[in-house]
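Q: Predicted structure and sequence below. I'll ask about it afterward.
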Amino acid sequence: MTRDEGPDLADLQRRVVEFAAARGWGTYHTPKNLASALSVEAAELMEIFQWLTPEESAAVMEDEAQAHRVRDEVADVLAYLLQFCAVLGVDPGQALRDKVHRNESRFPLD
């Protein structure tokens, strides 16, 4: 993502870390607690789709109220993931690049 398109992953990570630090939440942001919070937020995202048919789930963004919920839960998942990575010193972009590379080797095109 370029600067013209909005903040990059590092900028977003810095912002969520600074937000939590300014509120004194650091003592609560242990790897265990952040992993738990990440799981809860992912479950809240899943809850939106829980009883939808495949067709309904594919169209969920067409309903603005549902689309708003999806965007909020995606933001919560990403925020906790970025905080988790910051606490453990994981570069999320590099972790994803490495995983994609391994998957390309594991699952080559025919």
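A: Sure thing, it's come through. Numbering: from 1, shown residues only.
Q: from here on, contacts and neighbour counts on C-alpha atoms
A: Will do.
Q: In three-state terms, how would residue 75 be classified?
A: helix (DSSP: H, G, I helix; E, B strand; the rest coil).
Q: do the same with residue 109
A: The three-state label given to residue 109 by three-state DSSP is coil.
Q: That one and residue 30, how far apart?
A: 40 Å (Cα to Cα, to the nearest Å).
Q: Have a look at these two and say which one is more surrounded.
A: More crowded of residue 109 and residue 30, by other Cα atoms under 10 Å: residue 30, with 15 against 6.
Q: From residue 5, how far off is the spatially most central residue of the chain?
A: Central residue of the chain (Cα atoms, centre = their mean): residue 78, 2.2 Å from the mean position. Distance, residue 78 to residue 5, by Cα to Cα: 18 Å.
Q: what do you get for residue 64?
A: 23 Å.
Q: which of these two has more neighbours?
A: A direct count of neighbours by other Cα under 10 Å for residue 64 and residue 5 places residue 64 higher, at 10 against 7.
Q: List the residues that contact that one.
A: Contacts for residue 64 were tallied using Cα atoms under 8 Å, 6 or more residues apart in numbering; there are none.
Q: and the comparison structure, right after this:
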Amino acid sequence: MENSNGCSRKSKDVSLQELRDRLAEFAEVRGWDQYHSPRNLLLALVGEVGELSEIFQWKGEVAKGLPNWSSDDKEHLEEEISDVLLYLVRLADVCGLDLGQAALTKIVKNAKKYPVMNHN
């Protein structure tokens, strides 16, 4: 299967570190580092979340797996979710944060805050 860039899609886990490094290089070679302040990246992230929200805005409840969506709609969703992820990864990097470790730490905190309840 090929994506819109003509690249072959492979089922491979991609690390946050790989995304971080690729984004840093992408920005550096284009001279964009000067524009990638935390504030600017946050505003760009919010804009992308808005675009992602628009996809769902008038659809009502959507079934898991999106069984009734066209391949074009799914591709559009994939692009907007990717934009959100990429800006989030870049924002964390510019702020000097380890996003992966921070997320794991947050999961542990949430587990303590919301313990499993016995539903019997």
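A: Structure's in. What do you need? Just so you know, these numbers come straight off a predicted model, no measurement behind them.
Q: Overlay them and tell me the TM-score.
A: Once superposed, the chains reach a TM-score of 0.89 (TM-score structural alignment, normalised by the length of structure 1), with 107 aligned residues with a Cα RMSD of 1.9 Å.
Q: Which position in structure 2 pairs with residue 94 of structure 1?
A: Using TM-score structural alignment, the partner of residue 94 of structure 1 in structure 2 is residue 101.
Q: Now for that match, how many residues are close by?
A: 11.
Q: Does it lie in a helix or a strand, and which?
A: Residue 101 of structure 2 belongs to helix 99-113 when assigned by DSSP states H and E.
Q: what's the average distance of that helix to structure 1?
A: Here helix 99-113 of structure 2, set against structure 1 after superposition, deviates by a mean of 0.6 Å using mean Cα distance after the TM-score superposition for structure 1.
Q: name the helices or strands packed onto that helix?
A: Helix 99-113 of structure 2 is packed against helix 71-94, with contacts defined by 3 or more Cα pairs under 8 Å, 6 or more residues apart in numbering; DSSP states H and E.
Q: could you redo the last one with a cut-off of 10 Å?
A: If contacts are counted by 3 or more Cα pairs under 10 Å, 6 or more residues apart in numbering; DSSP states H and E, helix 99-113 of structure 2 sits against helix 16-29, helix 71-94.
Q: need the contact list for the match of residue 94 of structure 1.
A: By Cα atoms under 10 Å, 6 or more residues apart in numbering, the contact set of residue 101 of structure 2 is 16, 107.
Q: hang on, the earlier thing: please tell me how far the aligned residue in structure 2 for the residue nearest to the centre of structure 1 sits from residue 33 of structure 2.
A: In structure 2, residue 78 of structure 1 lines up with residue 85, judged by TM-score structural alignment. Counting by Cα to Cα, the gap from residue 85 of structure 2 to residue 33 of structure 2 is 18 Å.
Q: ditto for residue 84 of structure 2
A: Distance of residue 84 of structure 2 to residue 33 of structure 2, given as Cα to Cα: 18 Å.
Q: more crowded one of those two?
A: Under the criterion of other Cα under 10 Å, the comparison of residue 84 of structure 2 against residue 33 puts residue 84 first, with 19 against 14.
Q: Thought residue 47 was touching that one, still the case?
A: Yes. Between residue 84 of structure 2 and residue 47 a contact is recorded at 8.8 Å, counting by Cα atoms under 10 Å.
Q: List the residues that contact the closest residue to residue 88 of structure 1 other than its chain neighbours.
A: Spatial nearest neighbour of residue 88 of structure 1, chain neighbours left out: residue 31 (7.1 Å); criterion: Cα to Cα, 6 or more residues apart in numbering. Contacts were defined as Cα under 10 Å, 6+ apart; by that measure residue 31 of structure 1 touches 37, 83, 84, 85, 86, 87, 88.
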